[in-house]
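*Asks:* Sequence and predicted structure are below.
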Amino acid sequence: MELRIFTEPQQGATYDQLLAVARCAEDAGYGAFFRSDHYLMMGDVSGEPGPTDAWTTLAGLARETSRIRLGTLMTAATFRLPGPLAITVAQVDQMSGGRVELGIGTGWYAEEHSAYGMPFPPLAERFDRLEEQLAVITGLWSTPAGERFDHDGRYYPVRDSPALPKPVQQPRPPILLGGTGPKRTPRLAARYADEFNLPFASVPDTAAQFDRVRAACAEIGRDPADMVWSNALVLCCGRDDAEVARRAAAIGREPDELRANGLAGTPAEVLDTIGRYAEIGSERLYLQVLDLSDLEHLELVASEVMAKL
């Protein structure tokens, strides 16, 4: 089981705070630093000093870290056109020496679209656009050097593209898809994803969705063993109940609720929860860290949980 750090900067974070977390995660031995791709806070928080752009952040981190992998859970397909997004991700991959991963989804948060003037189509159209974006992005990256790429699409037609620049990672940076949709999500994952991620889901719900994606892989003749299977869970770990309660209070949550729905408790409890996800096939956990000032939290989990996996 690999552990990765996952942040939600729209809740209120500066680039310097994110850099401190990324460097701490790298030094502690985590596999990756990921961040959400949102422009508006959620819940009863101010969101100050304001949002940071996901790919601008990752470009900076690419030059200020050396080992840790970098990515998004999940870039919203509604935010960016596929051609420019393929260029951006390829460039950040070059800047990082080949450490970038692209998590991408339909986009779901209507309020952030209206807050910043971005169109928000109905769900069916968002899925259509996501599927076409995936075709364009992977097509641009996989076109051999010196050849041209065309795509006959409804939303994103491409004509005579030189398909440059190329990412460092070949055949491409890993693509993550995820979510709980029962039909189109598994089909898209089977066709395009290198990793399938299920956020904030119970063990039974995770097992059911993993089975749907495995079935979709079988339908197109893909070996499900080619896919990486992962979860994202909120983290709240402490050496004892008092430390767990303090960390839960810092993020406005209750310890019992976090134990039921997240990755929470003492290191022994956290290890037990990780074991239950591993039993149903999860290979990677994204630890959602909400208090970015508490770097000791990351260090504790690295020494008392990750070291024992």
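*Replies:* Arrived safely. Numbering: from 1, shown residues only.

*Asks:* contacts and neighbour counts: CA atoms only from here.
*Replies:* OK.

*Asks:* What distance do you get for the most centrally placed residue in the chain to residue 232?
*Replies:* Centroid-nearest residue in the chain, with CA atoms, centre = their mean: residue 73, separated by 2.1 Å. Residue 73 sits 9 Å away from residue 232 when distances are taken as CA to CA, to the nearest Å.

*Asks:* Find residues that contact each of those two.
*Replies:* Common contacts of residue 73 and residue 232 (CA atoms under 8 Å, 6 or more residues apart in numbering): residue 6.

*Asks:* Comparison target, given below:
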Amino acid sequence: MDLRIFTEPQQGASYETLLSVAKATEEYGFDAFFRSDHYLKMGSVDGLPGPTDAWITLAGLARETSRIRLGTLMTAGTFRLPGVLAIQVAQVDAMSGGRVELGLGAGWYEEEHTAYGIPFPKEKFPRLEEQLAIVTGLWETQPGDTFSYDGAYYQLADSPALPKPAQAKVPVLLGGLGPKRTPALAARYADEFNIPFASVADSAAQFDRVRAAATEIGRDPSELIYSNALVACVGRDDAEVARRAAAIGRQVDELRENGLAGSPAEVVDKIGRYAELGATRIYFQILDLSDLDHLELIASQVQSQL
């Protein structure tokens, strides 16, 4: 079971804060540091000092870490043109020595688009499908060849399809709970399928849909990695769990139901239930980025048992 750290910087984090979390992620032996891709806070937090850009952040971390994988859950397709995104990700992959993964989603948070003047198209999912075809097509184009694409939303002509990533294949992550189009898109393009903040039962149903969609197009479902992202609130005792829950404005009972909360033993047991469904990777959503002791506890008493 791979354990990864997943952050939500739009809720309030500077680059320096993210760097400290990424370095702790590496020091404590986690597999990867991931971040969301949002430009506006959610809920009652003040969000200070303001948003950081996902790929600029990852570019910096690429030069200041040496082992951990780096990526997004999920890059918003509404924020970037696919040709530009292919260049950005390839460059950060080269800067990291081949440690980047691209999570790509359709984009959903209309308020952040309004706040920063970003178009919010109605046809987000069809655009996402074209974006995936373009980004992967550019990377797969052989050196010396060109790439063209004539879609409903994007057109590319005779692109040199450069630069290339350092990796022969940048892993592509897709996710969500859409019952039809999401599994079909994952079966076609994804190396990993991620389910965010869902129960064991809902995860089981969606993993099965993705496996069925892969089988339908002749792809071996076991080629995909299946993963879950869940909020973390782990404590050595009930008081520590309660303190961590209060720090992120959540209730302990709700976190136990919907996340990875409680003692290390409780969290290991719940991870086991996701593992029984075929999940081999868990993203711990860390909401209090000042609490690096939380990461150390998860590493020493949860990760050590997995």
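*Replies:* Structure's in. What do you need? Treat the numbers as computed from the prediction; the structure is a model and nothing was measured.

*Asks:* Now residue 99 of the first structure. Nearest residue, chain neighbours left out?
*Replies:* With sequence-adjacent residues excluded and distances taken as CA to CA, 6 or more residues apart in numbering, residue 99 of the first structure is closest to residue 69, at 4.7 Å.

*Asks:* what about residue 52 of the first structure, which helix or strand?
*Replies:* If you go by DSSP states H and E, residue 52 of the first structure is not part of any helix or strand.

*Asks:* Report the contact partners of it.
*Replies:* Here residue 52 of the first structure is in contact with 9, 10, 13, 14, 15, 39 (criterion: CA under 8 Å, 6+ apart).

*Asks:* Let me see the ranges of the strands in the stretch 151-300 of the first structure.
*Replies:* Taking DSSP state E, counting those that start in this stretch as the test, the strands found in the stretch 151-300 of the first structure are 158-161, 175-178, 195-199, 228-237, 263-265, 284-289.

*Asks:* Which of those sits closest to residue 105 of the first structure?
*Replies:* strand 175-178 (6.5 Å; CA to CA).

*Asks:* counterpart of that closest one in the second structure, which residues?
*Replies:* Under TM-score structural alignment, the match for strand 175-178 of the first structure in the second structure covers residues 172-175.

*Asks:* Give me the mean deviation of that stretch from the first structure.
*Replies:* In the superposition with the first structure, the average deviation recorded for stretch 172-175 of the second structure is 0.2 Å (mean CA distance after the TM-score superposition for the first structure).

*Asks:* hang on, the earlier thing: ok, so of the contacts of residue 52 of the first structure, who is nearest residue 26 of the first structure?
*Replies:* residue 15 (16.2 Å).

*Asks:* what kind of secondary structure is the residue nearest to the closest one when sequence neighbours are not counted in?
*Replies:* Closest residue to residue 15 of the first structure apart from its sequence neighbours, by CA to CA, 6+ apart: residue 57 at 6.7 Å. The three-state label given to residue 57 of the first structure by DSSP: H, G, I helix; E, B strand; the rest coil is helix.

*Asks:* now residue 113 of the first structure
*Replies:* Judged by three-state DSSP, the three-state class of residue 113 of the first structure is helix.

*Asks:* Now do the same contact list for it.
*Replies:* 119, 120.

*Asks:* longest helix anywhere in the first structure?
*Replies:* helix 123-142 (DSSP state H).

*Asks:* contact partners of it?
*Replies:* So helix 123-142 of the first structure is in contact with 77-78, 81-83, 85-86, 105-107, 120, 149, 151, 153, 155-156, 158, 161, 163-167, 171-172, 184, 188, 192, going by CA under 8 Å, 6+ apart.

*Asks:* Just those: which are in helices?
*Replies:* 82, 83, 85, 86, 184, 188, 192.

*Asks:* ok so, going back, for the residue nearest to the centre of the first structure, give its distance to residue 101 of the first structure.
*Replies:* 10 Å.

*Asks:* try residue 126 of the first structure
*Replies:* 21 Å.

*Asks:* ok, now which ones touch residue 239 of the first structure?
*Replies:* With CA under 8 Å, 6+ apart, residue 239 of the first structure has these contacts: 266, 267.

*Asks:* run the last query once more with 6 Å
*Replies:* residue 266 (CA atoms under 6 Å, 6 or more residues apart in numbering).

*Asks:* Counting neighbours, what do you get for residue 86 of the second structure?
*Replies:* A count of nearby residues for residue 86 of the second structure, using other CA atoms under 10 Å, gives 25.

*Asks:* same check, this time on residue 143 of the first structure
*Replies:* 18.

*Asks:* List the contacts of the equivalent of it over in the second structure.
*Replies:* Here residue 143 of the first structure is matched to residue 141 in the second structure, going by TM-score structural alignment. Listed by CA under 6 Å, 6+ apart, residue 141 of the second structure has no contact partners.

*Asks:* Would you mind measuring from residue 141 of the second structure to residue 133 of the second structure?
*Replies:* From residue 141 of the second structure to residue 133 of the second structure the distance is 12 Å (CA to CA).

*Asks:* Same question for residue 38 of the second structure.
*Replies:* Distance of residue 38 of the second structure to residue 133 of the second structure, computed by CA to CA: 23 Å.

*Asks:* go on, residue 77 of the second structure?
*Replies:* 13 Å.

*Asks:* And the two? Which one has more around it.
*Replies:* residue 77 (23 against 16).

*Asks:* No further queries at this time; thank you.
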